[in-house]
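Engineer: Build me a structure from this.
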Amino acid sequence: MSRKLFGTDGVRGRANTFPMTAEMALRLGAAAGRYFRRDGRNGHRVVIGKDTRLSGYMIENALTAGLTSTGMNVLLLGPVPTPAVGFLTRSMRADVGIMISASHNPAADNGIKFFGPDGFKLSDEAEAEIERIVAGSFDLAQPQNIGRAKRIDDGRGRYVEYAKTTFPTGQRLDGLKVVVDCANGAAYRAAPDVLWELGAEVIPVGVEPNGLNINEGCGSTHPEACADAVLKHGADLGISLDGDADRVAIIDEKGRLADGDQIMALLASRWAEEGRLKGGALVATVMSNLGLERYLQGRGLRLERTKVGDRYVVERMRGQGFNLGGEQSGHIVMTDYATTGDGLIAGLQFLAAMADSGQPASQLVSQFDPVPQLLKNVRYAAGADPLSTEPVKAVIAEAERRLNGSGRVLIRKSGTEPLIRVMAEAEDETMLREVVDGIVAAVEKAA
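Structural biologist: Predicted coordinates for the structure are as follows:
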C-alpha cells in the first residue's frame, strides 16, 4: 500500500494538525501495540523518549493511552536524545521504542519515530503494516490486561554512562575547552554532563528549553550561535547538535564550520588506518559532496551512495556489513556504537582524533576541498507536484546537459517538509549559480 502517514523519518507534521494530532497519536500507539503484541502475551514493553517541544506532552499522553489500551507496558524516559531511545530499547529489552521529536524542525512541528527491539528504526514494510492497522480497527486488551505506564528516572543517566564508554579508554579531555550547543533540545542535560565528566571545560549553549525555543537561533541548523561562543570564550572546539541530538556540526577554534562530509572523511581515513573500517567503504547519500568521493578514492576507499535519509544509510550499512556512514547534514552513523545517528558520540570521536593527533580542530576539519555546491529550497502547496510539469522537466534536462561530465544536479522532494530541494555541483561557480537559479525559477513558477 502507498504510505500516507510515514515519511523518510517517521510521522511528522505541525502539532495539532493532521497527522500530528492527539487522536492520530492515540491510533498510532494502538496500532504499534497491536503490531508488536501479535502473540497476545502480556508483559510487552515500550520505551518512549521525547525532545523539549510543548506538544510533546500531548503526543506522549496520547501514545501512552493507545499503547496501554492494547496491553503494552509503557516506560517514559522524558527528554533524551533520539540515539538514547535506540540504545535503551535494546538495553531494556523493550519490544519497541518511540521518539517524539521533529528533529531540526521548528517548535511548532513534532514527529513520532519508531524503533524495533534491536534498537534500529523500523523497515518500510513494518511502517506500512502499522499504517494499515491504523486505517482499520483494533483488538483492544481485556480490562485485566490493560498495560501500565511509569516514569523511568535513570534513562538519561544510562545513556550518559554508555556515551562515555565510546571515548577511548584511558583518554581524557582535561585541558580542552568545548562549547556544546544543545539547541534547547533533547540533549540539554546529557551532552554537557558527558563532556564535563570526561574532563572538558564545558561552555553550554542552548540549554534553557521552554517548550517553544527548540532550534530557535541555535543548534546545528544555526551554527553561528556555537561559532560565536567558541570565539568569545577562546574554545578549542564547538559541538552543535540539533533538537533531538542525532546530528552534529563541528566548529573549529577559528569559528569555521565543518559539515558531516568533512567529519565522515576524517573518521573514515582514521578508521581505515587503524583497520577498523569494515568493507573499506563509507556509506553516504546522494547529497554528499563529490569532493568526499574523490578524497576516499585517493585513499583506496569507496563511497557507497544511498537515497536521502539516515534510515537508508543504515539499511545499506547493515545489509553489507559496513560500520560507518552518514549524511552531509551531520547524521553520523557508527554502528559499532549506536543504531542511528548520534551527534554527541560523533563529537566524541572528533575529540578523540584531536587528542590522538595533537592537532587543533582547524587542521582536522579540512580533510578535502569540496567541489562548489549550491542548494536551494522551494516551498510548494499541499497537493501540488511541480516536478511533474513539462516546463520544469525541460529546465532540468537542459541543466543536466550543461553539467554533463563537469558536475551533477539533484532535485528531490523533502521527506519531512513541503519543500523541493534543488542541488547542483560544478567546478564552474558561475554555471553552478545559473543552473540552480534556472531550476528554482521554473519550480517556483510551477508551484
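Engineer: going forward, measure contacts and count neighbours with C-alpha atoms only.
Structural biologist: Fine.
Engineer: Helix, strand, or coil at the residue lying closest to residue 409 once chain neighbours are set aside?
Structural biologist: Using C-alpha to C-alpha, 6 or more residues apart in numbering and skipping the chain neighbours, the partner closest in space to residue 409 is residue 424 (4.2 Å). Assigned with DSSP: H, G, I helix; E, B strand; the rest coil, residue 424 falls in the strand class.
Engineer: Let's see this one next, to set against the first:
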Amino acid sequence: MKLIRFIILILIVLSMGFYGPGLSSASKVEELQNQIENRSSSISELEKEIAEYQKQIQKVSEEKQTLNNEVYRLNLDKKKLTSDITLTNNRIYETNLDIEDLTDGIGDKEKRIKNNTIALSETMRLIYESDSNSLVEILLSTDDISDFWGDVEDLQRFQIGVRERTFELQNLKTDLEENKKLTEEKERELLGYRADLSDKKEIVEYNKKEKDQLLSTTKNKESEYKKILAEKEKLREAFLQEIQNLESQLKMVIDPNSIPDTGKGVISWPLDSIFITQYFGKTEFSTKNPQVYSGNGHNGIDFRASSGTKIKSVSGGVVKGTGNTDTVPAKCYSYGKWVLIEHENGLTSLYAHLSLIKVVPGQVVNRGDVIGYSGNTGYSTGPHLHFGLYASSGVKIEQFTKSINCKDKFVPIAPYSAYLNPLSYFPEYK
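Structural biologist: Presented below is the predicted three-dimensional model:
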C-alpha cells in the first residue's frame, strides 16, 4: 500500500506538468488557420489573374507596333502591376498570420517545457528518496505476496511512463527550436515582401509617366507615333555607330584560360520564367534590320519580360557599374537603365532596359539576388530584358564625352573578341 500511495503521488506531480493547449488556445489556433487558408485562396486567385494579364501582354507585344497597341499594352501593364501589389499585400498579411501562429506555438511550448521540467525534477526527487527501500523491504512490508508482485508491475509500468514523458519533453524542445527557425524564415520573407511592395509602387509610377509621356509626345496621333519611332531608330543607329567606332579601336586578345569552359549551367537564368525572343549573333531580326545593329548582329540575348518582372544575377560577383542613358536630355537611345556585374569566374554580365535598379556599384551579389526589374527604357520596341555576356578582361565602362546625343553618358563597351554567346553558359533551354 505504501508503494501504491507513492506511485499515486508521483502521478499527481506528473499530471501537473504535462498538459496540451487549453480550449482558448486551441480556438485561436483554429481561427488563425482559417484566416491563413482564406488568404491562401485569395493569393491563388490573384496569381491566376496576373497570369491572364501576362498572356494578354504577350499577345499585344507580338502584334504590329502602333500607338493604340502601345497604349493598350501600358494599360495592361498597369493592371498587372496593380494586381502584383494586391498579391504582395496578401502575402504580407498571410506571413504576419504565420508569424503570429508560430509565436503562439512558441509561447505554448515554452510554458509546457517549463512545467514539464519542474514536474520531472520533482518526480526524480521522489524516486531518489524511494531508492532507500529495497525490494526485500517492500516485500516484508506487504501483507499479501500477490499485492507485492502487483506493486512491482505497477512500478515497472510507471518507470516506462516516466521514460516516455522524458522523450516527450525532448520532442517539445526540438519542436520549439524548429518553430523559432521557421519564425526567423517568415520574418525574412516579410522583409522581402515589404521591399517588393515598395518597388512595385515605384514601377507603377514609372508606368504612369511612360504613358503620359507617350500621349504627350505623340499628341495621341498615330502619325506622330510613327515619326517618333523612325527618329528613335535613326538616333540609335548613330549611337551604335559611335560605339562600333570605339570598340573597333579596342585591340585585345582574350586569354581563353581567363574564362570558364563552355557548359550548361555555368551561369543561371536571370528570370524565373524563360522565353527567348532574340538570340545572339546574326539572327533573322538583326539581319533584316541591319540599321539597328550596324550590321554586326545582336550582341546579347533578349528575354520576354513584362514591366516589373524581377531580374536576378546569374552568378555571384560584384556590381561593376550601373547607368541610365535616358536621363535628360532623353535622346540617347541605348541601354536605358543598365547593370553590369563582374563575376568570380571571369565572366561579366549586362542587364539592360530596366525600369528599376536595385543595386549600386561595388555591391557584392550572390547568384539569384534581385538586381532590378525589367522595363522599356532606352531603345526598346517593348518591355524585355537584354542580357549580354563578356570576358571580364575585355569589357569596360566608357563615358561618351564627344557624343552628340549621348554626351556624358556611361555605357559598357568591349572589343568584338570579348563578346560571348550566353547560351554557351546558360542551363539547357527547353
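Engineer: what's the TM-score here?
Structural biologist: Overlay of the two chains. TM-score (TM-score structural alignment, normalised by the length of the second structure): 0.26; 185 aligned residues with a C-alpha RMSD of 7.2 Å.
Engineer: Name the single longest strand found in the second structure.
Structural biologist: strand 347-357 (DSSP state E).
Engineer: packing partners for the helix or strand just after it?
Structural biologist: Where DSSP states H and E defines the elements, the next helix or strand beyond strand 347-357 of the second structure is strand 364-365. Applying 3 or more C-alpha pairs under 8 Å, 6 or more residues apart in numbering; DSSP states H and E, we find strand 364-365 of the second structure packed against strand 317-324.
Engineer: One more pass at 10 Å, please.
Structural biologist: With contacts defined as 3 or more C-alpha pairs under 10 Å, 6 or more residues apart in numbering; DSSP states H and E, strand 364-365 of the second structure has these neighbours: strand 317-324, strand 337-343.
Engineer: Show me the helices in the first structure, by range?
Structural biologist: Assigned by DSSP state H, the first structure shows helices spanning 22-36, 55-69, 82-91, 124-134, 155-165, 190-197, 224-233, 260-273, 290-297, 310-320, 343-357, 361-364, 390-403, 429-446.
Engineer: Which other helices and strands does the first one contact?
Structural biologist: So that's helix 22-36 of the first structure. Judged by 3+ C-alpha pairs under 10 Å, 6+ apart, the packing partners of helix 22-36 of the first structure are strand 45-50, helix 55-69, strand 96-100, strand 109-115, helix 124-134.
Engineer: again, but for the last one
Structural biologist: Contacts of helix 429-446 of the first structure with other secondary structure elements, assessed using 3+ C-alpha pairs under 10 Å, 6+ apart, are made with strand 373-379, helix 390-403, strand 407-413, strand 419-426.
Engineer: hmm, try it at 7 Å
Structural biologist: Applying 3 or more C-alpha pairs under 7 Å, 6 or more residues apart in numbering; DSSP states H and E, one finds that helix 429-446 of the first structure contacts helix 390-403, strand 419-426.
Engineer: next one: the fourth one
Structural biologist: Using 3+ C-alpha pairs under 7 Å, 6+ apart as the contact definition, the elements that helix 124-134 of the first structure packs against are helix 22-36.
Engineer: Residues contacting the helix it packs on, please?
Structural biologist: 58-59, 62-67, 69-70, 72, 95, 130, 133-134 (C-alpha atoms under 7 Å, 6 or more residues apart in numbering).
Engineer: same deal with stretch 3-22 of the second structure?
Structural biologist: By C-alpha under 7 Å, 6+ apart, the residues outside stretch 3-22 of the second structure that reach it are 112, 115-116, 119-120, 123, 151.
Engineer: got CSV for these, with distance to residue 195 of the second structure and neighbour count too?
Structural biologist: Converted to CSV, the contacts of stretch 3-22 of the second structure look like this (distance: C-alpha to C-alpha, whole Å; neighbours: other C-alpha atoms under 10 Å):
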residue, distance to residue 195 of the second structure, neighbour count
112, 37, 20
115, 41, 17
116, 42, 24
119, 47, 21
120, 47, 20
123, 52, 20
151, 66, 20
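Engineer: Could you save these as CSV and add columns showing secondary structure and distance to residue 52 of the second structure?
Structural biologist: What follows is the contacts of stretch 3-22 of the second structure, written out as CSV (DSSP: H, G, I helix; E, B strand; the rest coil; distance: C-alpha to C-alpha, whole Å):
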residue, secondary structure, distance to residue 52 of the second structure
112, helix, 49
115, helix, 54
116, helix, 54
119, helix, 59
120, helix, 59
123, helix, 64
151, helix, 73
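Engineer: Tell me the one among those nearest to residue 391 of the second structure.
Structural biologist: Proximity of those to residue 391 of the second structure was ranked by C-alpha to C-alpha; the top entry is residue 112 with 59.9 Å.
Engineer: Tell me the spacing between the closest one and residue 118 of the second structure.
Structural biologist: Residue 112 of the second structure sits 10 Å away from residue 118 of the second structure when distances are taken as C-alpha to C-alpha, to the nearest Å.
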